[in-house]
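> Please find the sequence and the predicted model below.
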Amino acid sequence: MCAAGRRWGRRQRALLCAVLLAAWQAAWGQLRYSVPEEMPKGSFVGDVAKDLGLQLPEIRDRGVHILDKGRTQYFALHGKTGHLVTAARIDREQLCEEVQQCVMRCELVVEGKMQVYVIQVEILDINDNAPSFREAETELKMIETTALGSRFPLPDAHDPDSGRNSLQSYELSGDEHFSLAVQAGPGGDQRPELVLAKALDREEAAFHELVLRASDGGDPARTGTARIRVTVLDANDNAPVFSQAEYTVRVPEDVPVGSVLVTVTATDADEGLNGQMKYSFKKI
């Protein structure tokens, strides 16, 4: 009898749990709203009372409240209006930086009726971030004999916004010797490259200053910049040049040995070892 009674008790409890679960599931509903990020606390999200057919006295008397499972309470129910409002400022990039669609979930519980409603709130992106580069200035070194069309990777920018508000394009300005090419990465990201469009000459210009600008697609668009400094390395592309092509000297036949007859001068436009010279006679 005792064993049979225990089995009957377990069946009763299981039946009761099944009935309660069915009751909760029958009362389960779902609402979906959207709100822009960075709205101030207390901003309107949705008219919960109207959408669920709840009367304001029910909200006050039946223990209706919002259950948010996160550490921060982002939504609240306004008892006088039945509106779902923001309970804190929401930063979409902080919550969903790597997610294209940012949806937050909370529950509205009506304790008196054993009803639970799931509320999904999509956080809409606003253009509150500009593209930015990790380094404000980048230096590249190129030998002056670098072939035309050579490509050099440039730093890329990052924009935590999504959609059109994220990074859309790059632009290069500052010098006719270089142009910009943008390659598509495997994940659809843009990778800027510096292309040599005109031959370099260190003796003409040892440095080139460029500005790389990244823009998003917001209206108005927001931009970020990085300075690109190209240092041109010397190649031994210049020969020494004398100040005159020919030196003519007249001397008397009795000039003393060791007398200075003429001073010749040559210059080399290269630098370092490439510009160092020594003089010698090839034929006497």
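That came through fine.
> going forward, measure contacts between C-alpha atoms and count neighbours the same way
Fine.
> After the helix or strand hosting Gln120, which helix or strand is next?
Gln120 is part of strand 115-124 when elements are defined by DSSP states H and E. Using DSSP H and E, the helix or strand that follows strand 115-124 towards the C-terminus is strand 132-133.
> Show me what that next one is packed up against.
Strand 132-133 is packed against strand 157-158, strand 223-233, with contacts defined by 3 or more C-alpha pairs under 8 Å, 6 or more residues apart in numbering; DSSP states H and E.
> Leu124: which of those strands is closest?
Leu124 lies closest to strand 157-158 among those, at 19.3 Å (C-alpha to C-alpha).
> what sits up against that closest one?
With contact meaning C-alpha atoms under 8 Å, 6 or more residues apart in numbering, strand 157-158 is reached by 131-134, 167, 214, 224.
> what do you get for stretch 205-222?
Residues contacting stretch 205-222 (C-alpha under 8 Å, 6+ apart): 127, 129-132, 157, 159, 164-175, 223-233.
> List the buried residues in it.
Neighbour counts over stretch 205-222 (16 or more other C-alpha atoms under 10 Å) mark 207-208, 210-218, 222 as buried.
> next up, a second structure to put side by side with the first:
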Amino acid sequence: MIRLGRGTAGALLCALLGTLSAAGFRQIRYSVPEELDKGSYVGNISKDLGLEPHELAERGVRIISRGRSQLFSLDPRSGSLVTAGRIDREELCAQSAPCVVSFNILVEDKLKIFEVEVDISDINDNAPSFPTEELEIKIGELTVPGTRFPLKTAFDPDVGMNSLQNYKLNSNDYFSLAVNSVIDDAKYPELVLERALDREKKAVHQLDLIASDGGDPAHTGKLCIQVIVLDANDNPPVFTKPEYRVSVLENVPVGTRLTTVNATDPDEGFNAQVPTSPSTPIPVSFMHCVPLIMSSFKT
């Protein structure tokens, strides 16, 4: 018995295929949607080979080469080419289109090779999805209307009309949506400020960004957007009274509470702090009371 190394065996196989190709070569094409069950019909291979179903085994018809032949098998009873398992187009070809699987079928007794190409067509089995379910955006309340803020993009592994087609923002009074398309047809959503913000009226805005594909029915994905309005020092403190008048007896004891002064500021944090010092000069005769007066201001 003569033993051949891998390299020699590979060379002989290539030579054999070359000889068979010279003897006879035909191409057969089929198309099948992805995600079919195992054993699903692809094409009448016996008819396309010019054989009866029972002749597939008799004439040594088998699938060879191309590495992906395990995706399909021959059914000797019906003479059909069938799926050997469930085919996921996205796993097989990612977003490349078309997605074509090629392999050879050898008819041994005729010394013929038939090249078979199966086009795996996409079905709308995926919905657009965002990298995160929520997005927080902080915007200063003095931001100029027309300012744009980039949003996260959705991804849909399907192709053609089954892929991501558009974005939509829920109806609201302050923001709109702009979608920019680039050369590769990718779509990038931006949040556009339409009117001036007022934190004191509304500090948080809840928005929904919806991404949809072009399937029928369409599949959608949602991004929840929380816009937090950052405070600006755009409000002055307001006292409860425009003027406070107090009558004091000359012999009132030191430390006696004369009145309470209240002021509020609708801003927050440091911007809401109200100065606790009188803005007008204090008479010299009352200078010894300054600490008491200053400490009596309330916010």
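Good, I have the coordinates. What you see is a predicted model; the values in this text were computed from it and never measured.
> What would you report as the TM-score here?
Overlay of the two chains. TM-score (TM-score structural alignment, normalised by the length of the first structure): 0.88; 268 aligned residues with a C-alpha RMSD of 2.1 Å.
> Which residue numbers in the second structure does the strand holding Gln120 of the first structure align to?
Strand 115-124 of the first structure lines up with residues 112-121 of the second structure when matched by TM-score structural alignment.
> Measure the mean distance from that stretch to the first structure post-superposition.
Following the fit onto the first structure, the mean deviation recorded for stretch 112-121 of the second structure is 0.3 Å by mean C-alpha distance after the TM-score superposition for the first structure.
> Figure out how far stretch 274-284 of the first structure is from the centre of its chain.
Relative to its chain's centre, stretch 274-284 of the first structure lies at 57 Å (C-alpha atoms, centre = their mean, to the nearest Å).
> what comes up buried for that stretch?
Here stretch 274-284 of the first structure shows 274-275 as buried, counting by 16+ other C-alpha under 10 Å.
> which other residues reach that stretch?
Contacts for stretch 274-284 of the first structure (C-alpha under 8 Å, 6+ apart): 235-236, 240, 268-269.
> Can you tell me which of those is closest to Glu122 of the first structure?
Among the contacts of stretch 274-284 of the first structure, and counting by C-alpha to C-alpha, the member closest to Glu122 of the first structure is Ala235, at 59.7 Å.
> gap between the two ends of stretch 32-49 of the second structure?
One end of stretch 32-49 of the second structure to the other measures 19 Å (C-alpha to C-alpha, to the nearest Å).
> gap between Ala214 of the first structure and Pro220 of the first structure?
Relative to Pro220 of the first structure, and taking C-alpha to C-alpha, Ala214 of the first structure is found at 14 Å.
> give the contact list for the closest residue to Lys112 of the second structure other than its chain neighbours.
Nearest residue to Lys112 of the second structure, sequence neighbours excluded (C-alpha to C-alpha, 6 or more residues apart in numbering): Gly24, at 4.8 Å. Neighbouring residues of Gly24 of the second structure by C-alpha under 8 Å, 6+ apart: 111-113.
> Considering those residues, which possesses the most neighbours?
Counting neighbours by other C-alpha atoms under 10 Å, Ile113 comes out on top of the contacts of Gly24 of the second structure with 26 neighbours.
> For it, which non-adjacent residue is spatially closest?
The nearest residue in space to Ile113 of the second structure (C-alpha to C-alpha, 6+ apart) is Leu106, at 4.7 Å.
> mind checking the SS state of that neighbour?
strand (DSSP: H, G, I helix; E, B strand; the rest coil).
> ok, it - contacts?
By C-alpha under 8 Å, 6+ apart, the neighbours of Leu106 of the second structure are 60-64, 112-114.
> what does Ala239 of the first structure give?
Ala239 of the first structure neighbours (C-alpha under 8 Å, 6+ apart): 268-269.
> What is the equivalent residue in the second structure for it?
Using TM-score structural alignment, Ala239 of the first structure lines up with Pro236 in the second structure.
> Let me know the secondary structure of its match.
Pro236 of the second structure is classified as coil under three-state DSSP.
> ok, it to Glu268 of the second structure distance?
Counting by C-alpha to C-alpha - Pro236 of the second structure and Glu268 of the second structure are separated by 12 Å.
> got it, and Pro157 of the second structure?
From Pro157 of the second structure to Glu268 of the second structure the distance is 46 Å (C-alpha to C-alpha).
> Please say which of those two ends up with more neighbours.
Between Pro157 of the second structure and Glu268, counted using other C-alpha under 10 Å, Pro157 has the larger neighbour count: 19 against 14.
> what residue of the first structure takes the place of that one?
Match for Pro157 of the second structure (TM-score structural alignment): Pro160.
> Val274 of the second structure now?
Checking TM-score structural alignment: Val274 of the second structure goes with Met277.
> Distance check, its match against Thr145 of the first structure.
Counting by C-alpha to C-alpha - Met277 of the first structure and Thr145 of the first structure are separated by 22 Å.
> same thing with Gly9 of the first structure?
92 Å.
> More neighbours: those two, which one.
Thr145 (16 against 12).
> Does the more buried one belong to a helix, a strand or coil?
Applying three-state DSSP to Thr145 of the first structure yields a three-state assignment of coil.
> what's near enough to touch the equivalent of it over in the second structure?
In the second structure, the residue paired with Thr145 of the first structure according to TM-score structural alignment is Leu142. With contacts defined as C-alpha under 8 Å, 6+ apart, Leu142 of the second structure is in contact with 196-197, 232.
> among those, who's most crowded?
Leu197 (21 neighbours).
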